[in-house]
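Enquirer: how would this look folded up:
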Amino acid sequence: MKSLLHPARAVALVFLAAILVGSALLMLPISHAEGSATPWVTAFFTAVSAVCVTGLVVVDTGTYWSTFGQAVILLLFQLGGFGMMTVATLLGLMVNSSFRLRTKMVAQFESRSLGMGDIASVAKLVLVVTFVLELIIALSLTLRLHLAYDLSWAEAAWSGLFHAVSAFNNAGFSIHPDSLMRYATDASILLPVMTAIVIGGIGFPVLHDLRNRFNDPRHWSLHTKLTLIGTTILLLGGFFTLLVFEWSNSATLGPMPFADKVLSAAFASVSARTAGFNSIDIGALTQESWAMHYFLMFVGGGSAGTAGGVKVGTAAILVILIIAEIRGHSDSEAFGRRVGASAQRQAITVLVLGSAMIVLGTLFILRETDLPTDQVIFEVISAFGTVGLSTGITGNLPESSQLMLTLLMYVGRVGTITLAASLALGEHRMPYRYPEEHPIVG
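Expert: Model (predicted):
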């Protein structure tokens, strides 16, 4: 019983329970637009995608599901995003608190980490930021949809709320069959959505740090600095890559004027890091742009936020480790701080296991289908990274492959955080050490 109460395992069980309840609700005739029962695979896939804030769908959300069904989906990705933010943030606090107790006040000052005394503050921050930002974005979208697109107030309000909550939770669900492609040239729609995606995906430990020390960047935690710098690099890298390789593509950015090309490239770069919306046709992208998406989707966003992937902090730690190794330094350092050995091991473990899941998922689907390898890889990374972007093959996959995608979504959303927390919470010092030896590397 004690093992079941382990915080990391509790996360997995809670999310599994939410998926099962969501599946049962979506199977009800009231959830279907035509009033008939929904096949269990369709309901289960949609529930997993919603709870894991992914956005991959096997049916069109706006036409297949009734208003009740859409409301259930919205509730599921709100719980999935908000719940994971809260649980992941509190797990992070527990890890840091344990570290603080072991190293006393000196380590707390050196790391400037969050402590158990911050739990109420962080929980309040999660609650306030979530609902205030979602409300602001929803109102902005509602006004734009009503005034510029002649939707009734009721239609505009529902669409605005649905897309605002979906954006903040990086869920990628849309009630439009073309996602946000109809708004590809409308900055008044895309910019608020981008804002919600970035804030929701950057992680609440970072927002907590910025709130307390916004005017004192020197005292930001190493995690905050790495996350902000890594996020900026990824967003700019994705933006310029998409501009270069899609500039003349007649099926994506080619026909657009300059300002719209910049807007759509920026939106695609932001969305690729686990948001799942698209304002251009993903299936029509060049191979180079797909390759960039592989990387952006795999890395994802910030820890303890609504984004998925292996996380920016993980990638940043690995880069620091590589640089230190190339330079011949015994310690991995950044911004006057040394990255702990346990954090390095955890980052390597998350990266290797995440890569293994992608390889296994790709091989499984390739065996089950005759689809091109690049499209299958895109779909698998999108599922594992809880992104939700697709080249258009999701609904055509056999049920066995769709179920594989649900496993990838669940592991990608719950597994990496659970693994990282388990490694950190379960860390203990051995009473002895074996003699050291150096196997040949390379």
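Enquirer: going forward, measure contacts between C-alpha atoms and count neighbours the same way
Expert: Will do.
Enquirer: where exactly do the strands run in the chain?
Expert: Counting by DSSP state E, the chain has strands at residues 333-334, 337-338.
Enquirer: Turn the ones you listed into TSV, columns for distance to residue 138 and mean neighbour count.
Expert: Compiled in TSV, the strands of the chain are given as follows (distance: least, Cα to Cα, whole Å; neighbours: other Cα atoms under 10 Å):
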stretch	distance to residue 138	mean neighbour count
strand 333-334	39	16
strand 337-338	41	13
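Enquirer: The ones you listed into CSV, with extra columns for distance to residue 251?
Expert: As requested, the strands of the chain are arranged in CSV below (distance: least, Cα to Cα, whole Å):
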stretch, distance to residue 251
strand 333-334, 43
strand 337-338, 47
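Enquirer: closest to residue 385 out of those?
Expert: strand 333-334 (26.7 Å; Cα to Cα).
Enquirer: contacts for that closest one?
Expert: Strand 333-334 is contacted from outside by 222, 320, 324, 339, using Cα atoms under 8 Å, 6 or more residues apart in numbering.
Enquirer: which residue packs closest to residue 320, ignoring adjacent ones?
Expert: What sits nearest to residue 320 in space, not counting adjacent residues and going by Cα to Cα, 6 or more residues apart in numbering, is residue 332, at 6.0 Å.
Enquirer: structure for this one too, so we can compare:
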Amino acid sequence: MAKLRVSRDAGAARRATFMEPAQKITLGFAGAVALGTLLLMLPVSSAEGRWTGVVDALFTATSAVCVTGLTVVDTATHWSGFGQVVILLLIQLGGLGIMLFAALVGLLLARKMSVRARLVAGAETKTSGDGNTRRIGIGILQTSLAIEAVVALLLCLRFVFGYGYDLPKAIWYATFHAVSAFNNAGFALYSDNMMSFVADPWICLPLCLAIVLGGLGFPVLRQLRRELWVPLRWTMNTRIVLIMSGALLAAGTVFFTVVEWSNPATLGKLDPAARLLAGFFQSVQARTAGFNSVDISQLHDGTWLGLDVLMFIGGGPAGTAGGIKVTTFAVLFFIVWTELRGGTSVNIFGKRLSRAVHREAITVVVIAIGAIITVTLLILNITDVDLDLVLFEAVSAFGTVGLSAGITATLPDAAQLMLVLLMFLGRLGPLTLGSALALRERRIAYELPKERPAIG
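Expert: This is a model prediction of the structure:
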């Protein structure tokens, strides 16, 4: 009896240890949203010196902390300088918080391994295998600030010499948009977002650079910094993220440019070079950033659907991007490919994929689809908005993208609160769920008889 009690106590302690990071990050983000809501409600945060409604403040705070970018009020005109600073800080906190937590999860996973497995993992990633939370956290902070500083400098120079901004204004605008871009937030200090710069590569390309780097994820950036010219040493995660990100960016650019080429309300009014730039820019934004250089509400229905797919997939894990992540999508693709070929195991880049990863990827995708469909149905039942528009907003919220067809501000409070929950779930759900699944593994001493139901 004593032995059984010790076993149960050990199991409970192990489960508590595994769940603690997810609980802490969820409570931490909820606390940040609550504090941000209170600050944004204050008259000092409003350009007119008035109290902001709780739903508007809550929506904006959640969108900033979850680095989404959806808005119900105009960021450029509704908020004062103080309010915009609050939004900027919430964006930075949200982006860095996700990355730090992802690094912590990776550390916990490493500690869960045996000494031999840790040494193997350390040899593969060129680390000690022991992990160091403080060192990882400092590395993430340094990488983030360095990228943001470089992009801010490029934008500042363009604002000063290209648009005649005075230096303080140029520094503020450059800093805000650099931080918003790297953290894949999509908040802008212009009422038309980035539409005024649709043909300006000196503005669009630095923003795209920050978005892509933030969306790759810190593990990839860390390995590229150390082993950029030694691709044979890259991990499976790095290879998948780079290949899938490149493929999706290229496919998104071609798709958006071709479909919208003759649309007079979007690309049709631009010269060919500007059309290509705008097509690439919007393909990058669909990877969960949310800036727009063309009017999203004027896109063709087919373009909305294509962007839905890109937003749902998102960017790389352990970064500032949202969505189900390109690694999850790649795992599902290779599972299907292996099944079609009649294979018995999924092999990626010369290595066999663990069956536990199969289950984790399928679970994340099914829950994501379920959440999006549920919110879409609920909003459809309380509004008269068309399905394609509601679905676009729901996918954008879950993927923490921020692209909008222009209906967010017109939705009733109940629908906006549903999007708030979807943003929160989309930002924290895949990561906390993924860590919980990876850390929750338990051994069963028996197996039931096999039986196959009819499929298809």
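Enquirer: doesn't residue 338 make contact with the residue nearest to residue 320 of the first structure?
Expert: Yes: under the criterion of Cα atoms under 8 Å, residue 332 of the first structure makes contact with residue 338 at 5.8 Å.
Enquirer: Alignment lookup: the residue nearest to residue 320 of the first structure to the second structure.
Expert: Counting by TM-score structural alignment, residue 332 of the first structure corresponds to residue 346 in the second structure.
Enquirer: I'd like the distance between its match and residue 330 of the second structure.
Expert: Plainly put, residue 346 of the second structure is 11 Å away from residue 330 of the second structure if you go by Cα to Cα, to the nearest Å.
Enquirer: what do you get for residue 359 of the second structure?
Expert: Look at residue 359 of the second structure and residue 330 of the second structure: by Cα to Cα, they are 14 Å apart.
Enquirer: Compare the two (neighbour count), which wins?
Expert: Neighbour totals were compared for residue 359 of the second structure and residue 330, and residue 330 leads with 18 against 12 (other Cα atoms under 10 Å).
Enquirer: what's the burial count for whatever residue of the first structure lines up with residue 142 of the second structure?
Expert: In the first structure, the residue paired with residue 142 of the second structure is residue 128, using TM-score structural alignment. Other residues lying near residue 128 of the first structure total 12 when counted by other Cα under 10 Å.
Enquirer: Equivalent analysis for the one 5 residues further on, please.
Expert: Residue neighbour count, defined by other Cα under 10 Å, stands at 19 for residue 133 of the first structure.
Enquirer: and it, what does it touch?
Expert: When contacts are counted by Cα under 8 Å, 6+ apart, residue 133 of the first structure touches 168, 196.
Enquirer: Repeat that for residue 236 of the second structure.
Expert: When contacts are taken as Cα under 8 Å, 6+ apart, residue 236 of the second structure is in contact with 348, 349.
Enquirer: What is the aligned counterpart of it in the first structure?
Expert: Residue 236 of the second structure maps onto residue 222 in the first structure, by TM-score structural alignment.
Enquirer: circling back: for the strands of the first structure, which one sits closest to residue 401 of the first structure?
Expert: Distances from residue 401 of the first structure to each of those were compared using Cα to Cα; the shortest belongs to strand 333-334, at 42.2 Å.
Enquirer: For the longest helix along the first structure, give me the average deviation versus the second structure.
Expert: When the first structure is parsed with DSSP state H, its longest helix is helix 67-111. In this overlay with the second structure, the average offset of helix 67-111 of the first structure from its partner residues is 2.2 Å by mean Cα distance after the TM-score superposition for the first structure.
Enquirer: just checking, what packs against that helix?
Expert: If you count contacts as 3 or more Cα pairs under 8 Å, 6 or more residues apart in numbering; DSSP states H and E, helix 67-111 of the first structure packs onto helix 7-27, helix 40-51, helix 119-149, helix 153-168, helix 204-213, helix 416-425.
Enquirer: run the last query once more with 6 Å
Expert: Here helix 67-111 of the first structure touches helix 40-51, going by 3 or more Cα pairs under 6 Å, 6 or more residues apart in numbering; DSSP states H and E.
Enquirer: residue range for the helix it packs on in the second structure?
Expert: Taken onto the second structure by TM-score structural alignment, helix 40-51 of the first structure occupies residues 54-65 there.
Enquirer: Could you pull out the buried residues of that stretch?
Expert: 55, 56, 57, 58, 59, 60, 61, 62, 63, 64, 65 (16 or more other Cα atoms under 10 Å).
Enquirer: could you pull out the helices for the stretch 251-400 of the second structure?
Expert: Listed in chain order, the helices of the stretch 251-400 of the second structure (DSSP state H, counting those that start in this stretch) span residues 272-285, 301-313, 326-340, 355-382, 387-398.
Enquirer: So which bit of the first structure is the fourth one matched to?
Expert: If I follow you right, that is helix 355-382 of the second structure. Taken onto the first structure by TM-score structural alignment, helix 355-382 of the second structure occupies residues 341-368 there.
Enquirer: Now the matching stretch on the second structure. Mean distance?
Expert: In this overlay with the second structure, the average offset of stretch 341-368 of the first structure from its partner residues is 0.5 Å by mean Cα distance after the TM-score superposition for the first structure.
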